[in-house]
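1. fold the stuff below for me.
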Amino acid sequence: MKRCSEQPSVTNRQFSEDSRITVHSKPGVPAAGFSSKRETPFSSCQKWDCLFQGGCTPACGPTQVGGHRGVEKRKVLKPGVFREEPEKVELLRCESSPVDQTDVSVTSRCPGLYCGRLLVNGSVEGECGVCPRGERANQEKVCERCDESPELYDWLYLGFMAMLPLVLHWFFIERYSGKKSSSALLQHVTAALECSVSALVTLLLTEPLGLLSIRSCRVQMLSDWYTMLYNPSPDYVHTLHCTQEAVYPLYTIVLIYYAFCLVMMMLLRPLLVKKIACGLGKSDRFRSIYAALYFFPILAVLQAVGGGLLYYAFPYIILVLSLVTLAVYMSVSKIQSFKTLVAKKKRLVVLFSHWLLHAYAIISISLLDKLEVALPLLALVPGPTLFYIATAKFTEPSRILSEGSSGP
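-> Here you go, the predicted model:
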């Protein structure tokens, strides 16, 4: 730090307690009848501040005269005649010691939640800004590489986002495949193969390359998914852009997976459908593919806009949707007893698929942290099915209408 010390002035001066300075001129200079002293206003702040740049500057005090900072004195020649004679009253001598301005700028914290400085060879360098992909600003606002493995909840979230296109594929294949069950079955298998291969390729291309494991940054709060909304403005004029993937790679890996799914579908499905769906018209056989061309962009936008909300809400979304779709399917299929339930293999496949979704949602909510608590919850998976079959006969619309018409 710089130190400022006072150098004795070249004239006699007297500082008053009421923060005013009285300056005496040299003897014999003023003419008769004129005062030999005048009071020059001086503020209560008589200290001088030493800044890191620009030398010594007064926080408040006399003006600068003749290239020096001092008090301006007027010398009286004769009545009515004045000549400006700048005279240096006080000088400040600054004894400076070397100050590392880099250390001063580095030790200051970066503004915002996600701005940081780069760490190069163990030293912090550069200005505050966005961290490279795969890194995140720590508590000291230094960009730090993310080397942690995803938690169980993170893998469950990725599994949910991977299931969405597969479930939609199966739904539209079942809807547009017609009555030819063999054609629908092959398309179901092909859709599962497409999604599986896409998932493997996505994992292999994510760091570390060539491995079925990924490194990630831990999700700490909802704002980690929307860093573009938290760019700081230190001076309220200029914005410091620090938008980054703070949840690396949970945000982009899903979009990459959807892109591979779309490519694999366009490579495999048209040839398969053309050979096995001969019973359908030319416009009908490709409807499931056309539907995929619509729902893939919708899924991409859903991930880009609502990825953070889905991350926290997907267990409850799975649980509610699986319950609703199972009830709708059993109602449409007119399943009111165990005998009608096991009459067709297809119904059992749909039932077990929904049971798996129930279990997936329960595991995502409980995370199996305590087995003695989570395992009894898995016993509730068949509960909705049993409840539906037990109460279906009481809610049959035809029975309600017949009882209403036969009333008094």
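2. C-alpha only now, for contacts and for neighbours.
-> Noted.
3. residue 288 touches residue 172, doesn't it?
-> Yes: Residue 288 lies in contact with residue 172 (Cα atoms under 8 Å); the separation is 5.2 Å.
4. more crowded one of the two?
-> Looking at residue 288 and residue 172 with other Cα atoms under 10 Å, you find the greater number of neighbours at residue 288, namely 22 against 16.
5. quick one: contacts for that one?
-> 169, 172-173, 176 (Cα atoms under 8 Å, 6 or more residues apart in numbering).
6. and it, helix, strand or coil?
-> helix (DSSP: H, G, I helix; E, B strand; the rest coil).
7. which residues does the one helix or strand residue 267 maps to contact?
-> If you go by DSSP states H and E, residue 267 is part of helix 252-276. Around helix 252-276, the neighbours that count as contacts under Cα under 8 Å, 6+ apart are 158, 161-162, 183, 187, 190-191, 194-195, 198-199, 202, 206, 285-286, 289, 293, 296, 300, 303.
8. tell me which of these fall in helices.
-> Of the positions in the contacts of helix 252-276, 158, 161-162, 183, 187, 190-191, 194-195, 198-199, 202, 289, 293, 296, 300, 303 sit in helices, assigned by DSSP state H.
9. can you list the buried residues in the longest strand along the chain?
-> Across the chain, the longest stretch assigned as strand under DSSP state E is strand 123-129. Judged by neighbour count using 16 or more other Cα atoms under 10 Å, the buried positions of strand 123-129 are 124-125, 128-129.
10. gap between it and the chain center?
-> Computed by Cα atoms, centre = their mean, to the nearest Å, the separation of strand 123-129 from the middle of its chain amounts to 21 Å.
11. now do the contacts for the residue most central in space within the chain.
-> Closest residue to the average C-alpha location of the chain: residue 224 at 2.7 Å, with Cα atoms, centre = their mean. Listed by Cα under 8 Å, 6+ apart, the contact set of residue 224 reads 245-247, 308.
12. could I get the residues you listed as CSV with distance to residue 154?
-> As requested, these are exported to CSV (distance: Cα to Cα, whole Å):
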residue, distance to residue 154
245, 15
246, 14
247, 10
308, 12
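13. of these - the most surrounded one?
-> In terms of neighbours by other Cα under 10 Å, the contacts of residue 224 top out with residue 246 at 26 neighbours.
14. ok so, going back, helices and strands around the longest strand of the chain, which ones?
-> The contact analysis (3 or more Cα pairs under 8 Å, 6 or more residues apart in numbering; DSSP states H and E) places strand 123-129 against strand 116-120.
15. now do the strand it packs on: distance to the chain's middle.
-> 19 Å.
16. that one: which residues count as buried?
-> Those would be 116-118, for strand 116-120 by 16+ other Cα under 10 Å.
17. just want the angle from the longest strand of the chain to strand 116-120.
-> 150 degrees (axes from the mean of the first three to the mean of the last three Cα atoms, to 10 degrees).
18. and the next helix or strand past strand 123-129?
-> The helix or strand immediately downstream of strand 123-129 is strand 135-137, counting by DSSP H and E.
19. before we go on, could you also do this sequence so I can check it against the first one:
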Amino acid sequence: MSLDYCPGRYCGRLLVNTTAGVPIWGECGACPSGFRVNMEYHCSQCTGKPTLFQWLYLGFMATLPLVLHWFYLLHKHTEWKKNVAIQCGFAFIETTLAAVFTLLSFEPKGSLSLVTCSVQQISDWYTIFFNPRIKFVETVRCSQEAVYPLYSIIFLFYLFSLALMLFLRPTLAARFLTSEADKKKCNVAIYAALYFHPILVVIHAICAGLIYYAYPYLTILATMTGLAVYAVYWDMKVSRNVDFSLIFAITMCFCLQKPKDVFGEHRVQNIFIILWHLTTLAYSIIALGNAYTTSFTYTSFAYLAFVPLPLLFLLLTEQCTDPNHITVETGGMPL
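-> Got it, this is the predicted structure:
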């Protein structure tokens, strides 16, 4: 049924009642949560399912606190020790539980699935800027969550993540960390999270739409930059004995090495971080391959063959960029 025109891109009419089989519609305004205006200018309930690209977007946003937790822990601890692994495990448990509780809180409630409204254009994320002004005098308030629940669900996730961290982290630390120094470092990590959680909330509130369309590219850029920076930093400033060629061989062909060789000094941390970078790179490639389709496609899996290429390039060119070679050639002392 076509109704009278509603001004603005996101203004619609909500069905109020039905009298003698005739629907009665309300005034033009914002659609309630879980509804979106259609081409007939009335608010229709959203019944769609998230696409793979949208699930990957939610996963990207959910892993941001986890990555920041891990980055802070690995940055503050120059050696991979048991207490570091335990605290990284704490962060993973908190993030996983927060994601589960968040999904259970949205429709259909009690289920890990979601009901979503379709995302058609970037303005769907910023409906507050599209409230129409009638004759430049009266403003019709039509701001709403047109991308339900992709916008609000992240705020609830961050709330759960922060609450679980404040509740579980001290409890688990008291149970599994025996050293007072380790417990103190764990408390410092909690203080750091109290800073970056609000920052993530503000970034999402302002840039949610931009991140939605750009997160695969951001992931690729961050992954390749992070891999290169970590390799140079670790190789130069922590231990010149770390052989990245050996690490790559161990990662790709684990069965060729003895376990005691694999889990030697510093190698566990190197393998963990390299595998994490390769995983995120594969994640972003799959997201790009499914960015412009509403159904799952296997085509993007063919591009996963390119995932090891940045690491291979880094390994093959490592000798050419060794600062010691440059220093010796210029007559200086080697590093």
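20. ok, back up a step: still contacting in structure 2, which of the contacts of residue 288 of structure 1?
-> Retained in structure 2: 169, 172-173, out of those (criterion both residues aligned by TM-score structural alignment, their matches' Cα atoms under 8 Å).
21. possible to save these as a markdown table with secondary structure and distance to residue 256 of structure 1?
-> Formatted as a markdown table, these follow (DSSP: H, G, I helix; E, B strand; the rest coil; distance: Cα to Cα, whole Å):
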| residue | secondary structure | distance to residue 256 of structure 1 |
| --- | --- | --- |
| 169 | helix | 18 |
| 172 | helix | 23 |
| 173 | helix | 24 |
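22. and which of those residues is nearest residue 228 of structure 1?
-> Nearest to residue 228 of structure 1 among those is residue 169, at 32.8 Å by Cα to Cα.
23. nearest spatial neighbour of that closest one, chain-adjacent residues omitted?
-> Distances taken as Cα to Cα, 6 or more residues apart in numbering place residue 191 nearest to residue 169 of structure 1, at 6.5 Å, with adjacent residues excluded.
24. about what we covered before: go through the contacts of residue 288 of structure 1 and name the one nearest residue 364 of structure 1.
-> Among those, residue 169 lies closest to residue 364 of structure 1 (Cα to Cα), at 23.5 Å.
25. mind telling me what the closest one corresponds to in structure 2?
-> The alignment partner of residue 169 of structure 1 in structure 2, by TM-score structural alignment, is residue 69.
26. doesn't residue 193 make contact with that match?
-> Yes: under the criterion of Cα under 8 Å, residue 69 of structure 2 makes contact with residue 193 at 7.1 Å.
27. ok, residue 243 of structure 2 - contacts?
-> By Cα under 8 Å, 6+ apart, residue 243 of structure 2 has no neighbours at all.
28. how close does it get to residue 307 of structure 2?
-> Noted for residue 243 of structure 2: a distance of 21 Å to residue 307 of structure 2, by Cα to Cα, to the nearest Å.
29. what's the average distance of the longest strand of structure 1 to structure 2?
-> Once superposed with structure 2, the aligned residues differ from strand 123-129 of structure 1 by a mean of 1.5 Å; criterion: mean Cα distance after the TM-score superposition for structure 1.
30. counterpart of residue 162 of structure 2 over in structure 1?
-> Structural alignment (TM-score structural alignment) places residue 162 of structure 2 against residue 262 in structure 1.
31. so where is stretch 375-385 of structure 1 in structure 2?
-> Under TM-score structural alignment, the match for stretch 375-385 of structure 1 is residues 301-311.
32. how long is that stretch from one end to the other?
-> First residue to last in stretch 301-311 of structure 2 (Cα to Cα) measures 19 Å.
33. contact partners of that stretch?
-> Everything outside stretch 301-311 of structure 2 that qualifies as a contact, by Cα under 8 Å, 6+ apart, is 224, 227, 278, 281-282, 285-286.
34. 6 Å instead?
-> Stretch 301-311 of structure 2 has contacts (Cα atoms under 6 Å, 6 or more residues apart in numbering) with no other residue.
35. tell me which residues in it are buried?
-> By 16+ other Cα under 10 Å, the buried positions in stretch 301-311 of structure 2 come out as 304, 307, 310-311.
36. same thing with stretch 95-111 of structure 1?
-> 106, 110-111.
37. same question, stretch 108-125 of structure 2
-> For stretch 108-125 of structure 2, a neighbour-count test (16+ other Cα under 10 Å) marks 114-119, 123-125 as buried.
38. now swap in stretch 354-364 of structure 1 and tell me
-> 354-355, 357-364.
39. how big is the offset of it relative to structure 2?
-> Relative to structure 2, stretch 354-364 of structure 1 is 0.5 Å off (mean Cα distance after the TM-score superposition for structure 1).
40. so where is that stretch in structure 2?
-> Counting by TM-score structural alignment, stretch 354-364 of structure 1 corresponds to residues 277-287.
41. for stretch 78-94 of structure 1, same thing?
-> By TM-score structural alignment, stretch 78-94 of structure 1 lines up with nothing in structure 2.
42. same check on stretch 293-306 of structure 1?
-> So stretch 293-306 of structure 1 sits over residues 194-207 in structure 2, by TM-score structural alignment.
43. buried residues in the matching stretch, which are they?
-> For stretch 194-207 of structure 2, burial by neighbour count (16+ other Cα under 10 Å) applies to 197, 200-201, 204-205.
44. can you list the residues you listed in TSV and add distance to residue 152 of structure 2?
-> What follows is those, written out as TSV (distance: Cα to Cα, whole Å):
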residue	distance to residue 152 of structure 2
197	15
200	13
201	11
204	10
205	9
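45. now the two most distant members of those.
-> Between any two of these (Cα to Cα), the greatest distance is 12.4 Å, for 197 and 205.
46. top of the contacts of residue 288 of structure 1 by neighbour count?
-> The most neighbours, when the contacts of residue 288 of structure 1 are compared by other Cα under 10 Å, belong to residue 173, which has 25 neighbours.
47. for that one, which non-adjacent residue is closest in space?
-> Nearest residue to residue 173 of structure 1, sequence neighbours excluded (Cα to Cα, 6+ apart): residue 288, at 5.4 Å.
48. can you check residue 84 of structure 1 too?
-> Spatially, and ignoring its direct neighbours in sequence, residue 84 of structure 1 is nearest to residue 74 (5.5 Å; Cα to Cα, 6+ apart).
49. got it, and residue 88 of structure 2?
-> Counting by Cα to Cα, 6+ apart, residue 88 of structure 2 lies nearest to residue 70, which is 6.0 Å off, once chain neighbours are set aside.
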